[in-house]
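Colleague: requesting a structural model of the entry that follows:
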Amino acid sequence: MSDLIVDLALLTKSSKQLKAIQKEFADLGEWKVEITSAVGAPELKGAMTEFIDNWSDNRKRLLNSLESVGKMVEGTREAFQSLEDELTKSGEKSKKE
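Modeller: Model prediction:
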């Protein structure tokens, strides 16, 4: 039988990093007015508006994905931590007997 090794510290670090990335994308905010007001040519302004709208939609999807993956990583870490705690208690109990 082989042993399963789970790096709980890596899962914790990954969860924190995903939250930090999610915060960075969330803090980008809406900058459509600032950009379009700096552009003079109507054709360029239209292209920039379209780009910004697409970016906003994709950013929202990315934020949702980051949140989902973060929850999965955190759930995995919690499940393995709980299992390790149970196995530790079980091992301590059998040593006493």
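Colleague: please make it C-alpha for all contacts and neighbour counts, starting now.
Modeller: Will do.
Colleague: outside of stretch 15-33 itself, list whatever touches it.
Modeller: T49, I52, S56, R59, L63, L66, E67, V69, G70, K71, V73, E74 (CA atoms under 8 Å, 6 or more residues apart in numbering).
Colleague: how far away from the center of its chain is the lengthiest helix in the chain?
Modeller: Longest helix of the chain, by residue count under DSSP state H: helix 42-96. The chain centroid and the centroid of helix 42-96 are separated by 4 Å, computed with CA atoms, centre = their mean, to the nearest Å.
Colleague: any of the contacts of stretch 15-33 buried? List them.
Modeller: The neighbour count (16 or more other CA atoms under 10 Å) marks T49, I52, S56, R59, L63, L66, E67, V69, G70, V73, E74 as buried among the contacts of stretch 15-33.
Colleague: what about the fourth one, distance to P42?
Modeller: Counting by CA to CA, to the nearest Å, the separation of R59 from P42 is 25 Å.
Colleague: to compare against the first, here's the next sequence to fold:
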Amino acid sequence: MANDSDLKVNVDLLVDSESRLKSLKKEFTNLGNHTDDMRPYWGSSEITDAMDKFVDNWDDYRAKMLESIDTVGKLVKSTIDSFEGLDADLAKGLREGGKDMKK
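Modeller: This next block holds a predicted model:
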């Protein structure tokens, strides 16, 4: 009967995904803004202006990526919690059902 299941969830994959998302979030969060450190190497004001625009755009996109990573991470965590809870409830039901059958 267990082989007739329509839904199969690889919780290990979900846990690994959550861990990787946390690592990505940490990496993107810890990326320092080194604009001021690099400014002396850029040369002309035109290049400096272009690089400032690039850095500003990168910061905006990085913030959006962090939001997306956080959202997906929360969804994965919620999915893990839901399936683990469901699995525990089903196991409890089977144990209690087995006790009723022995009576």
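Colleague: overlay the chains and give the TM-score.
Modeller: Scored against TM-score structural alignment, normalised by the length of the first structure, the superposed chains reach a TM-score of 0.94; 97 aligned residues with a CA RMSD of 1.1 Å.
Colleague: what's the mean deviation for the longest helix of the first structure versus the second structure?
Modeller: Averaged over the aligned pairs, helix 42-96 of the first structure sits 0.5 Å from the second structure after superposition, using mean CA distance after the TM-score superposition for the first structure.
Colleague: what range in the second structure does that helix sit on?
Modeller: Taken onto the second structure by TM-score structural alignment, helix 42-96 of the first structure occupies residues 45-99 there.
Colleague: go on, stretch 3-18 of the first structure?
Modeller: Stretch 3-18 of the first structure corresponds to residues 6-21 in the second structure, going by TM-score structural alignment.
Colleague: quick one: buried residues of that stretch?
Modeller: Buried positions in stretch 6-21 of the second structure, judged by neighbour count with 16+ other CA under 10 Å: L14, S17, E18, L21.
Colleague: would you mind measuring from P42 of the first structure to W31 of the first structure?
Modeller: Counting by CA to CA - P42 of the first structure and W31 of the first structure are separated by 18 Å.
Colleague: what about the spatially closest residue to R62 of the second structure that is not a sequence neighbour, distance to D59 of the second structure?
Modeller: Take R62 of the second structure and drop its neighbours on the chain: the residue closest to it by CA to CA, 6 or more residues apart in numbering is F28, 7.0 Å away. With distances taken as CA to CA, F28 of the second structure is found 10 Å from D59 of the second structure.
Colleague: ok, E96 of the second structure next?
Modeller: Relative to D59 of the second structure, and taking CA to CA, E96 of the second structure is found at 55 Å.
Colleague: for L75 of the second structure, same thing?
Modeller: The gap separating L75 of the second structure from D59 of the second structure is 24 Å, by CA to CA.
Colleague: next one: R95 of the second structure
Modeller: Taking CA to CA as the measure, R95 of the second structure falls 53 Å from D59 of the second structure.
Colleague: also I69 of the second structure?
Modeller: From I69 of the second structure to D59 of the second structure the distance is 15 Å (CA to CA).
Colleague: tell me which residues touch D49 of the second structure, please.
Modeller: Contacts of D49 of the second structure (CA under 8 Å, 6+ apart): none.
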